[in-house]
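Q: following is a predicted model, sequence given first.
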Amino acid sequence: MTKHTISVLVADQPGVLQRVCGLFGRRGYNIDSISVGRSESEGCSRIILVTSCEERIADQICQQLNKLIDVIQVKLLSKKPLLTRELMLIKCHAAAGARQEILGLADTFRCSVIDVGAETMTIQVVGDREKNTAFLQILRPFGIVEVTGTGVTAVNRG
């Protein structure tokens, strides 16, 4: 099975996200990642979904999404070269002696330290899933307090 990224432009109306997710549940499809945010069109939002399936199933999902109320446009982004990003916030233990090492690691991965507390640091990581996961693994020995992240957001190249 291949991961497929689908962009769904929807009207900003109550219940539209529930209808989109309900379609996946009723058909037995799994959503690996979902992200919802503003779009280029006033009164519309863009939903970016990632699912694992065969290409013919991804095409079928797109056709079914197009039939839903308040869905304006559906694109299977994974048919063309794609740019993807995820945001992750990682709060880790940062004793005084470890802070310089953590700052060095954050700099190497082009991350931003967004908060420094008495015993913790919070680091913002933006990149593809592999980069974010690699950075998280490197921070594990320091002690992870909390992790939160967005779903994938994506756009075709060019």
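A: Structure received. Numbers count the residues shown, from 1 in each chain.

Q: please make it C-alpha for all contacts and neighbour counts, starting now.
A: Will do.

Q: biggest strand in this protein by residues?
A: Looking across the chain with DSSP state E, the single longest strand is strand 82-93.

Q: how about it, which residues are buried there?
A: Within strand 82-93, the residues that qualify as buried by neighbour count (16 or more other C-alpha atoms under 10 Å) are 83, 85-93.

Q: counting by contacts, list what it packs against.
A: Here strand 82-93 touches strand 120-127, helix 129-139, strand 144-149, strand 153-156, going by 3 or more C-alpha pairs under 8 Å, 6 or more residues apart in numbering; DSSP states H and E.

Q: tell me which of the ones you listed lies nearest to residue 20.
A: strand 153-156 (16.7 Å; C-alpha to C-alpha).

Q: by contact count, what packs against the closest one?
A: strand 82-93.

Q: and after the strand it packs on, which helix or strand comes next?
A: Downstream of strand 82-93, the next assigned helix or strand under DSSP states H and E is helix 99-108.

Q: take a look at this one as well, against the first:
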Amino acid sequence: MKHTISVLVEDEAGVLTRIAGLFARRGFNIESLAVGPAEQVGISRITMVVPGDDRVIEQLTKQLYKLVNVLKVQDITETPCVERELMLLKVNANSNNRAEVVGLIQIFRARVVDVSEDSLTVEVVGDPGKMVAIVQVLNRFGIREISRTGKIALTRESGVNTEYLKSLESKV
């Protein structure tokens, strides 16, 4: 199972290296990693997607807390969250199929950010499932390049689990 881990750290040189080293020493892969300033000056939030069972993640959490600059570690996998990812993708689009490609892009509420004679560069923002879906749809035109940020997430203060609500809507 993939777990989403949110880590608050002091914004100092070498913190990310120590965290990555901890994972590497234990033979764990980090599938997605996003780092940026948090709500407080001098604090950064690291959001990681890590494969493993609950026991492994609990062990990693304990190890993370032993690192000097780590302030807070949360496994937010089962917590209602807002999750987003940014992806840029370059897709083949010539004069014959450009209208069709743009139509599909609009369905996903994505934006064209660059145009050339034979390609479009598209910006997509959304949950990780949306990223997979748009790639599947645009694959038939030929995708030249993809760049993704990795997932970022914050817990929902409302406590509303949108995945649960979506499952209820599909039954109606």
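A: Everything's here; your move. From a predicted model like this one, the values you see are computed outputs, not experimental measurements.

Q: what does the superposition give as a TM-score?
A: Overlay of the two chains. TM-score (TM-score structural alignment, normalised by the length of the first structure): 0.93; 157 aligned residues with a C-alpha RMSD of 1.2 Å.

Q: quick one, which of the helices and strands packed on strand 82-93 of the first structure is packed in tightest?
A: Among these, strand 120-127 has the highest mean neighbour count (mean count of other C-alpha atoms under 10 Å), at a mean of 20.

Q: chain center to that strand: distance?
A: 15 Å (C-alpha atoms, centre = their mean, to the nearest Å).

Q: and that strand, how far from the second structure on average?
A: Comparison of strand 120-127 of the first structure with the second structure after fitting gives an average deviation of 1.0 Å (mean C-alpha distance after the TM-score superposition for the first structure).

Q: list the contacts of the most centrally placed residue in the second structure.
A: Nearest to the geometric centre of the second structure sits residue 151, at 1.3 Å (C-alpha atoms, centre = their mean). For residue 151 of the second structure, the contacting residues are 32-34, 47-49, 83-86, 127-128, by C-alpha atoms under 8 Å, 6 or more residues apart in numbering.

Q: repeat that for residue 13 of the first structure.
A: residue 70.

Q: surely it is within a helix?
A: No. With DSSP: H, G, I helix; E, B strand; the rest coil as the criterion, residue 13 of the first structure is assigned coil and is not in a helix.

Q: number of residues surrounding the closest residue to residue 51 of the second structure other than its chain neighbours?
A: Nearest residue to residue 51 of the second structure, sequence neighbours excluded (C-alpha to C-alpha, 6 or more residues apart in numbering): residue 2, at 4.2 Å. Counted with other C-alpha atoms under 10 Å, the neighbours of residue 2 of the second structure add up to 15.

Q: burial count for residue 139 of the second structure?
A: 13.

Q: what's the distance between it and residue 90 of the second structure?
A: 11 Å (C-alpha to C-alpha, to the nearest Å).

Q: would you mind measuring from the residue sitting furthest away from the middle of the second structure to residue 117 of the second structure?
A: Going by C-alpha atoms, centre = their mean, the residue of the second structure most distant from its centre is residue 96, 33.4 Å out. Going from residue 96 of the second structure to residue 117 of the second structure by C-alpha to C-alpha gives 11 Å.

Q: export the helices and strands packed on strand 82-93 of the first structure to a markdown table and append columns for distance to residue 64 of the first structure.
A: Shown next, in a markdown table, are these (distance: least, C-alpha to C-alpha, whole Å):
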| stretch | distance to residue 64 of the first structure |
| --- | --- |
| strand 120-127 | 30 |
| helix 129-139 | 28 |
| strand 144-149 | 28 |
| strand 153-156 | 21 |
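
Q: out of those, which gets nearest to residue 59 of the first structure?
A: strand 153-156 (16.9 Å).

Q: okay but the residue nearest to residue 51 of the second structure is in contact with residue 56, surely?
A: No. Counting by C-alpha atoms under 8 Å, residue 2 of the second structure stays clear of residue 56, with 11.2 Å between them.
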